[in-house]
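K.L.:
Would you be able to build a 3D model of this:
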Amino acid sequence: MDAKIKVYESECVDCRSCMKGCPMLYSFTISPKKLLTKFTTELPSSEMAYACANCGLCAHSCPRDIDFGAIFTASKKSYAEDKKVLKKYGYGGVIFHQKSSFSKLFSTTKKFTTGEYTHTAFMPGCALSSYSPSLVHTVFSYLQSKCSGMGIIQQCCGTPTRMMGDMAQFQMYHSQLERDLAYMGATTVVTACENCFMSLKTYSPHIKIISLYSLLAQIGLPEEAKERHIHSPKMALHDPCPTRYEKEIHEGVRTLLAQIGLPYQEFKQNREQTLCCGSGGMLELTHAALAKEQMRTRAKQTECESIVSYCQSCAESMSRGGKNGVHLLDLIFNPHFLMKQEEQSVLKKWYNRFSSRQKISALKDNT
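P.N.:
I've put the predicted structure just below:
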């Protein structure tokens, strides 16, 4: 990385394109080139490293492909070797979350023995399971009706640990996830979470990863969902930053919105140019004020009162930012959805995850 930073320093023209829309760079500098010069002799401060949302916007915006996110990610890995530093940025909360997520109380698998898709597993992700066990169950039931034999896994992808830079612990969690998938005989995973999609795509290249939204665009929606929202108020569509370059997902989501008839408008910065919602990189834990500021900033970039996303964390961030954040899956699969998510406590979310696990465990094999 040191050699790479020197290349970055020589390439940087100090145009500040990387700073436009970044949640944190303006808090630490007015000259990216001077910052890079500093980094050639010393690590970014831990405060700066853990203020990075890892959203990838800087690298996308830079005309010279300079990636500050990669620098901060490498720095986090170095700082993660010192548990005192990690503790300073709330790592205790991450440890609790991850240990609980991988425990038998909140994780489970269910494989099926007959059908054309016994090699495929649906992975809803932590946030969606925490939000609505019934929605997870409804989505999975529909998937099974179209893809017989598909299994389901309630498990974390380990992204919170990875975002803190603790790669040794992340590898342990990721290995557990791979063992669970191997037990299921799953060579293909359908993800509802954008972090899960990218984590598996990056660290398990031998497994085929499909976005739920791409799959739904292919197999079609329930008849009762089509044109259900043609009379709904217009919403703004927020694209999550982890799947910034996944054009197939972008197109799939817009196909689904067209099928349900939802009037929507695009953010000025959308698709590969999208902005972080404020929850990326564990920012709510490491720099809560910065996260809140970014949530408000993104939410204010549309005149629409409601913002739809296909990431539950993004939907919650838009609500915290002052707008009404909703999840695309509610619009498709929940005919009783009142166009507003119920605010939930942390305890309620863990209870939901337990309930989701119980629903999955109660499923019967289709033999």
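K.L.:
CA only for contacts and neighbour counts going forward, please
P.N.:
Noted.
K.L.:
where's the residue nearest to Trp350 when sequence neighbours are not counted, which helix or strand?
P.N.:
Ranked by C-alpha to C-alpha, 6 or more residues apart in numbering and with sequence neighbours excluded, the top spatial neighbour of Trp350 is Ser130, at 6.1 Å. Taking DSSP states H and E as the definition, Ser130 sits inside helix 126-131.
K.L.:
who touches whatever helix or strand comes next after that helix?
P.N.:
Towards the C-terminus, the helix or strand next in line after helix 126-131, according to DSSP H and E, is helix 133-146. For helix 133-146, the surrounding residues in contact (C-alpha atoms under 8 Å, 6 or more residues apart in numbering) are 122, 124, 128-129, 150, 152, 219, 222, 329-330, 333-334, 352-353, 355-356, 359-360.
K.L.:
Another sequence for comparison is provided below:
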Amino acid sequence: MAKTEETKRVFIPGCSLPSYNPEAVGKTLEFLQEKLSGVGSILKCCGKPTKALGQVDKFKERYKGFQAEIDKLGAEEIIVACQSCYLTMSANSPQKVTSLWALLPEIGLPEEAIGIGKDSDITFAIHDSCSTRDRKDIHDGIRWIIDQLGYDRVEPPHTKGTTMCCGFGGMVVPANPDLAQRVMEKRTSEVETDYMVTYCAACRESMVKGGKKAVHILDLIFGGPWDSNSEFPGVPGNPVKGWVNRYKSKREIKKALK
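P.N.:
Model (predicted):
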């Protein structure tokens, strides 16, 4: 948990994003601090996986502690980068909960990111997260971001409100990895382009496991320009990499809040 001098808002990046790209976590927080006043941050699981496993009492216990940390900061608004966090916190926290992807069209993008992909030879297919398939503001925000960056984009047959599960939902990967792989391949098989963009790090990993070259949208905002000669991120070889990245994310957050 980290607090600014007068915390009005708290940025919660979730679990999968810090495990994937610590630099993006830090840069996102720094950008929010530039654009908004009083932005603090918490790096902690909201407990959604516990609830997904049916351990409702344990979820309630964990969320109570999580909520206590938010309240201790005194934040009036929670800004989230994770769609599962968005739904979980919207249902369980009294604070206003805002998706980063709906917020960015309001506050803009870093100047250096605007138009960065205009000369790219890549067309990205957008994979929408299934947990927020009914959130038009998030869908519109993602497409606004990509257009501002200058990359070409295409919609899969199943998109926005009809998007398909990436294969990570409902804890299916640890429970039934063979089924998860089939779901991943089913999703990517309907996309003609070799390149996909997601706004969930777990979804990004699923698209890679399904045979595509995939990035998280923060990779596009804070990295690149990306083209067909770029080296695209793969899948971590073991869970240790994710834990190391979470530790690095913690350091990035502390650095941003100094």
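K.L.:
follow-up on the earlier one: neighbours of the residue opposite the residue nearest to Trp350 of structure 1 in structure 2 once aligned, how many?
P.N.:
When the structures are aligned by TM-score structural alignment, the residue of structure 2 matched to Ser130 of structure 1 is Ser19. As a burial measure, Ser19 of structure 2 scores 23 neighbours (other C-alpha atoms under 10 Å).
K.L.:
And the helices in the stretch 101-250 of structure 1?
P.N.:
126-131, 133-146, 159-163, 167-184, 194-203, 212-219, 247-260 (DSSP state H, counting those that start in this stretch).
K.L.:
now the ones you listed in TSV, with distance to Lys99 of structure 1?
P.N.:
Below are the helices of the stretch 101-250 of structure 1 laid out as TSV (distance: least, C-alpha to C-alpha, whole Å):
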stretch	distance to Lys99 of structure 1
helix 126-131	13
helix 133-146	20
helix 159-163	10
helix 167-184	9
helix 194-203	17
helix 212-219	26
helix 247-260	31
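K.L.:
Can you tell me which of the ones you listed is most buried?
P.N.:
Between those, the one whose residues have the most neighbours on average, counting mean count of other C-alpha atoms under 10 Å, is helix 126-131 (a mean of 23).
K.L.:
average offset between that helix and structure 2?
P.N.:
Per the superposition on structure 2, helix 126-131 of structure 1 and its aligned residues are separated by 0.5 Å on average (mean C-alpha distance after the TM-score superposition for structure 1).
K.L.:
gap between that helix and the chain center?
P.N.:
Taking the mean of its C-alpha atoms, helix 126-131 of structure 1 sits 11 Å from the chain's own mean (C-alpha atoms, centre = their mean, to the nearest Å).
K.L.:
by contact count, what packs against it?
P.N.:
helix 312-320, helix 346-361 (3 or more C-alpha pairs under 8 Å, 6 or more residues apart in numbering; DSSP states H and E).
K.L.:
Please repeat the previous calculation with a cut-off of 6 Å.
P.N.:
Counting contacts by 3 or more C-alpha pairs under 6 Å, 6 or more residues apart in numbering; DSSP states H and E, helix 126-131 of structure 1 packs against helix 346-361.
K.L.:
what about the helix it packs on, how far off from structure 2?
P.N.:
Following the fit onto structure 2, the mean deviation recorded for helix 346-361 of structure 1 is 1.3 Å by mean C-alpha distance after the TM-score superposition for structure 1.
K.L.:
What angle do helix 133-146 and that helix make with each other?
P.N.:
Comparing the axes of helix 346-361 of structure 1 and helix 133-146 via axes from the mean of the first three to the mean of the last three C-alpha atoms, to 10 degrees yields an angle of 30 degrees.
K.L.:
Under the alignment, what does Asn245 of structure 2 map to in structure 1?
P.N.:
Counting by TM-score structural alignment, Asn245 of structure 2 corresponds to Asn352 in structure 1.
K.L.:
No further queries at this time; thank you.
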